[in-house]
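> Generate coordinates for the sequence data below:
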Amino acid sequence: MSHNIQQQAIGFLGGTFDPVHFGHLRPALEICEALSLKQLILMPNHIAPHKSASHCSAQQRCEMVELAIQHQSKIGIDRRELNRAKPSYTIDTLKELKKQHAHTPICFIMGMDSLISFNSWHQWQEILNYCHLIVSQRPGWHCEFNKQVQTLLEQHKSSNPHDLHNLQAGKIYFQTTSQLDISSSEIRQLLNNDISIDYLVPEAVNSYIKQHQLYKKSS
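Down below sits the predicted model:
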C-alpha cells in the first residue's frame, strides 16, 4: 500500500491499560501494519484517584506499557493524559496532538462499542476536524447504529485506506482485527485469586506484576 502516500499517518489508541494485555497489543499492531501507519502510540488514560485504590499507580501502568512494547519499534507511548491532574476529554487531547503534528494525519483508534455511543462523547461533532477515526471490528460483524452515528457514517465513512494518509482528517475507516477475548478486569480477578495469567500478557508485564505484587488482595 506504500505507493502514492504523500505522508504517513500516525495512530493513537487510548485505554486504561490496567494492565496492558495481548487484547490491546495484537489489534494495535495489526492496524499499524494493515494501514501502513508511521507509528501507533498507546495513550494511557488518567484514572480518578478514588477509582485507582484497588488497581495500580499511573506510573506502574505506564511502565507495564513500556515493557510490553520494548521490542516493537512501530509502537510508542504518550503520557500526556497521565500527567494531567484530571481526566481529559478526547477532543482536548486531539487539539493538542494536532498542534504537535500539524502536517501529519492523525488516526484515533476505537472499538465498535465506542463508535456505537460516539454521539454521547464531549463535542463529538468536532472530533473529525482533528483526526480520522479507525474502528477496530471483529471479522464479519455488522451493527445497527443510532440515527446520529448513522448519519455521521454516511458523511464520513471511507473504504480507501489511502484517504487516511492523503487527507488530514475527517474519515471513518473500519479495520478488521483479531478480537482476543481478554479483559483487564478478568486479569485483575485472576491475580486476585492467585490464578496464572500466563499467555494473556507479555512475559515482561507478567514478571513486573509478580515483582510488584500488583492486583493482589490487600492482606
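> okay, CA-based contacts and neighbour counts for the rest of this
Noted.
> in the strand or helix carrying T93, what counts as buried?
Using DSSP states H and E, T93 sits in helix 90-100. In terms of neighbour count (16 or more other CA atoms under 10 Å), helix 90-100 has its buried residues at T90, I91, L94, L97, K98.
> what's next to that helix, contact-wise?
E81, I106, H122, Q123, W124, E126, I127, Y130, C131 (CA atoms under 8 Å, 6 or more residues apart in numbering).
> Same question for stretch 111-121.
Contacts of stretch 111-121 (CA under 8 Å, 6+ apart): W124, Q125, V135, S136, Q137, F145, N146, Q148, V149.
> here's the other one to compare against:
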Amino acid sequence: MKNNKKIALFGGSFDPVHTDHFNMAKACHDKLGFEEVWIIPTFLNPFKSSTKTSNEERLNLLNLIFENEDYIKIDQFEMNNQRVTTTYETVSHFKKMYPYYDFSFVIGSDNLNRLEEWNNFDELINLVNFIVFERSNNYKKEVAQKYNLPIYYFENNYLSSTKIRELEDLKLLIPKVNDYINYHLLYLDIRMKPFMDEQRYQHCLNVGEMAAKLAELNNIDPQKAKVAGTLHDITKRWSEEKQIAYLTKYEKALLGEPKPVWHSYTGAFHLKYDWLINDEEIINAVYNHTVGCEEMTTLDMIVFCADKISVERDYEDVQYYREECFKDLKTGFIKLLINQYDVAIKTHGIEAIGDKLLKTYNFYVKGDN
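Here you go, the predicted model:
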C-alpha cells in the first residue's frame, strides 16, 4: 500500500547547528506541510576541507536543539559512510529505501551559487524537488529561475556557523546550544589562538587540565573547572588600549589595580558579555585567578592554584607547591598566596601591589576577617 508521506531531507555540516537551521526545519513542518524533517549531518562537506568538531559533538548539538521537535529525525547515513557523500548518493539512497515517500531536499539560497557544480547535478535536479530558503538576497536568482525553484521565507536571523565559531551573533543563538559549546570548549583554536602565542595557548590548556584534576579531589565539577582554567588567560595578550576600554566600560575602579592583573578582570567580562557564559562561578574564578579575593570559593582556589602549578611551570619549589595543593587545596592556596605576596613586595614594593592582593593576603594570612 502506498504511503506518500512528505519528507524534507536537510543536509549540512551543522558545525555548529544554529537558530536558522532550526527555523528552516520548523518552517518545513509548520508552513510547508512536511510530516517529517530528516536532518542528515555530513561526514564532510564536498566543498570544505574539514569539520571543526567531532561527529559526536555535532550529533549532540543536533539532538539538543531538536530535542522537543517530534517531527525531526536525525539520520547518520552520511556520517556512517566515513567519506564524502554527495547529495545525489544520499537522495538516491533514501528514495531506494523508501520508494513510496515523497522526498524534497532543503537548501539555503546561498547554495544556488554553486548548485550546478554538485555531483551528478543533471540527474539530481530531476530526482528530487528542492526547497530553497532565502538566507540573504545575495544569490544567483537566475539559477532559481532556470530550474523553476521556488524561494521560501522563514524566521531568518542571518546567522552562519562560521560567525558563531568566531563569537559573532551569539545573542541570536538558542542559549542551550551556546551553553553546550562553552561547557565543552568547542572551537577553542578559532576563538583563542588568533589572540595569543602558542606558548600562552598551551599554558591555558595545561591550567584547564590541572584545574580538572584538583576539582576531582575537591568535589567540584571537573569540566566546569576545566572551562574556567582553560579560559583564565583569554585576554592576557590583549593590547593595553583594549584592556582599558573593557575596564572603563564594565568596572572602572579596576584601572587602579596593577596592569599585569588587568587580564583577570577583562577576561571575566569578555567571557560574560562576549562568549555569553552565564555561569557566575566560572566568571568569578577567572576574575579572581591572579590575586584572589576575600572569601574565595573552592572553584576560585582551584583555578588560582592551577594557574600557578600547571605542568609547564618550572620555578623554584613549584613541585613543593603542587604537592601541597594536592594534599589540601586551601593550605596549598595560602602557601601560594604568601609566595606571590612576598615576590610582589620584593619586586614592586608594597605601594604597587594593588588593593586586591593586599586584601586577599590580609584575609587569609593575617586573619583580618
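> Dump the buried residues of helix 90-100 of the first structure into a markdown table; add distance to V205 of the first structure as well.
Shown next, in a markdown table, are those (distance: CA to CA, whole Å):
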| residue | distance to V205 of the first structure |
| --- | --- |
| T90 | 27 |
| I91 | 30 |
| L94 | 29 |
| L97 | 28 |
| K98 | 31 |
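> Pick the one among those residues closest to H21 of the first structure.
Top of the list for closeness to H21 of the first structure, among those and by CA to CA, is T90 at 22.4 Å.
> if I look at the closest one, how far off is F17 of the first structure?
As judged by CA to CA, to the nearest Å, T90 of the first structure and F17 of the first structure stand 16 Å apart.
> What segments of the stretch 51-200 of the second structure are helices?
Listed in chain order, the helices of the stretch 51-200 of the second structure (DSSP state H, counting those that start in this stretch) span 55-65, 77-81, 87-97, 121-127, 141-146, 161-165, 175-183, 188-191, 198-217.
> quick one, which of these is packed in tightest?
helix 198-217 (a mean of 21; mean count of other CA atoms under 10 Å).
> What is the helix or strand just after that one packed up against?
With elements assigned by DSSP H and E, the helix or strand that comes after helix 198-217 of the second structure is helix 222-230. For helix 222-230 of the second structure, the contact count by 3 or more CA pairs under 8 Å, 6 or more residues apart in numbering; DSSP states H and E identifies helix 175-183, helix 198-217, helix 280-287, helix 298-309 as packing neighbours.
> now do 7 Å
Helix 222-230 of the second structure is packed against helix 198-217, helix 280-287, helix 298-309, with contacts defined by 3 or more CA pairs under 7 Å, 6 or more residues apart in numbering; DSSP states H and E.
> TSV please, covering the ones you listed and showing distance to I244 of the second structure.
Below are these laid out as TSV (distance: least, CA to CA, whole Å):
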stretch	distance to I244 of the second structure
helix 198-217	21
helix 280-287	16
helix 298-309	23
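> With V343 of the second structure as the reference, name the closest of those helices.
Short answer: helix 298-309, nearest of these by CA to CA, at 13.2 Å.
> The first structure: matching residues for the following helix or strand past that closest one?
Counting by DSSP H and E, the element after helix 298-309 of the second structure in chain order, helix or strand, is helix 318-327. Using TM-score structural alignment, helix 318-327 of the second structure lines up with nothing in the first structure.
> Buried residues, helix 318-327 of the second structure. List them.
For helix 318-327 of the second structure, by 16+ other CA under 10 Å, it's V318, Y321, R322, E324, C325, F326.
> so can I have TSV of the residues you listed showing distance to E69 of the second structure?
As requested, the buried residues of helix 318-327 of the second structure are exported to TSV (distance: CA to CA, whole Å):
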residue	distance to E69 of the second structure
V318	53
Y321	52
R322	49
E324	51
C325	47
F326	46
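> which pair in the contacts of helix 90-100 of the first structure spans the largest distance?
E81 and E126 (19.5 Å).
> ok, the counterpart of I75 of the first structure in the second structure to N80 of the second structure distance?
Residue mapping for I75 of the first structure onto the second structure gives I72, with TM-score structural alignment as the criterion. Here I72 of the second structure is placed at a distance of 19 Å from N80 of the second structure (CA to CA).
> Which parts of stretch 33-52 of the first structure count as buried, going by neighbours?
Result for stretch 33-52 of the first structure [16+ other CA under 10 Å]: buried residues 35-47.
> farthest pair in those residues?
S36 and I47 (31.2 Å).
> picking up where we left off before, can you tell me which of the contacts of helix 90-100 of the first structure is nearest Y208 of the first structure?
E81 (22.5 Å).
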